[in-house]
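**Student:** predicted coordinates and the sequence they were generated for:
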Amino acid sequence: MAIDQGAAQMMREDLAALDGISEKKMFGGLGYMRGGHMLTGVVSHGALLYRVGKTRQDVALDLPGVSMMQGNGRTMGGFVILQGDAQADDDLRARLLSMALENAAELPPKE
């Protein structure tokens, strides 16, 4: 499946002010990493992926357009996706990115 270039560009713009971001093909789409930890991504059909962590996932799920990430028929704890018209909300994307950054900061450093 082709990567939604519009969604990928939106994610790149959201991450542009951050240092140390790398882009990697994963999940049949793109993953964006910082310090070796996945922060966000673009998955099938242009859905935006955020690794908010299990401690923040309930807060994230209360936001409009946010649902749990499904992979290979199972729910992926700590990962949420943003779909549809909600993706156009800059503040909503910024809030999810903030949660992903907080999650990554709590993870042990990668060598």
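**Tutor:** Yep, it's here. Numbers count the residues shown, from 1 in each chain.
**Student:** every contact and neighbour count from this point should use C-alpha atoms.
**Tutor:** Noted.
**Student:** report all helices and strands that the biggest helix by length in the chain contacts.
**Tutor:** In the chain, taking DSSP state H as the definition, the longest helix is helix 90-106. Using 3 or more C-alpha pairs under 8 Å, 6 or more residues apart in numbering; DSSP states H and E, the elements in contact with helix 90-106 are strand 37-42, strand 48-51.
**Student:** now with 6 Å?
**Tutor:** The helices and strands touching helix 90-106, judged by 3 or more C-alpha pairs under 6 Å, 6 or more residues apart in numbering; DSSP states H and E, number zero.
**Student:** how about it: buried residues?
**Tutor:** Neighbour counts over helix 90-106 (16 or more other C-alpha atoms under 10 Å) mark 92, 93, 96, 97, 99, 100, 101, 102, 103, 104 as buried.
**Student:** comparison target, given below:
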Amino acid sequence: MAFDEELAGRIRSVLAGQVLAGTAGFTEKKMFGGLAFLIGGNMAVSASGQGGMLLRADPEASDELCSHPGVELAVMRGRPMDGWLRVSPEAVASDDDLRRWVQVGVEYASSLPPK
């Protein structure tokens, strides 16, 4: 499945509204079957090729974040991965919900050392 171009555009708009698009270190890159948005080389959020979003978050917050409807740990190579979340299309249907989830990814990626 190809990533959702409309969702990628919505994510890009949210990031532009947060003035990140004009800052050094903000990039887009096709990866994990989707279109990822990186800060300092660290993925913040991605329009996933599996639908919805793949999101980076503080691993310590994974359980709390997964308590929200439509959010679960991402499974990579058969292993659930703390700090990597799948957010369903329904969980980002509204602009407010999308902004909230993108902010989670932005805050975590911004906290990491640049690559």
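**Tutor:** It's in. Note that this is a predicted model, so its numbers are computed, not measured.
**Student:** all helices of the second structure, in order?
**Tutor:** Applying DSSP H to the second structure gives helices spanning 5-17, 62-65, 95-111.
**Student:** buried residues in the first one?
**Tutor:** Right, the one you point to is helix 5-17 of the second structure. Within helix 5-17 of the second structure, the residues that qualify as buried are 7, 8, 10, 11, 12, 14, 15, counting by 16+ other C-alpha under 10 Å.
**Student:** what stretch of the second structure does the longest helix of the first structure fall on?
**Tutor:** Across the second structure, the stretch matching helix 90-106 of the first structure (TM-score structural alignment) is residues 95-111.
**Student:** and the matching stretch, how far out from the chain's middle?
**Tutor:** 7 Å (C-alpha atoms, centre = their mean, to the nearest Å).
**Student:** that one vs the first structure - mean distance after superposition?
**Tutor:** Average distance, stretch 95-111 of the second structure versus aligned residues of the first structure after superposition (mean C-alpha distance after the TM-score superposition for the first structure): 2.2 Å.
**Student:** now do the contacts for residue 48 of the first structure.
**Tutor:** 41, 42, 81, 82 (C-alpha atoms under 6 Å, 6 or more residues apart in numbering).
**Student:** 7 Å - rerun?
**Tutor:** Listed by C-alpha atoms under 7 Å, 6 or more residues apart in numbering, the contact partners of residue 48 of the first structure are 41, 42, 81, 82, 83.
**Student:** same deal with residue 83 of the second structure?
**Tutor:** Neighbouring residues of residue 83 of the second structure by C-alpha under 7 Å, 6+ apart: 56, 57, 58, 59, 62.
**Student:** can I get the buried part of these as one ChimeraX selection?
**Tutor:** To isolate the buried subset of those in ChimeraX, counting by 16+ other C-alpha under 10 Å, use the following:
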select :56,57,58,62
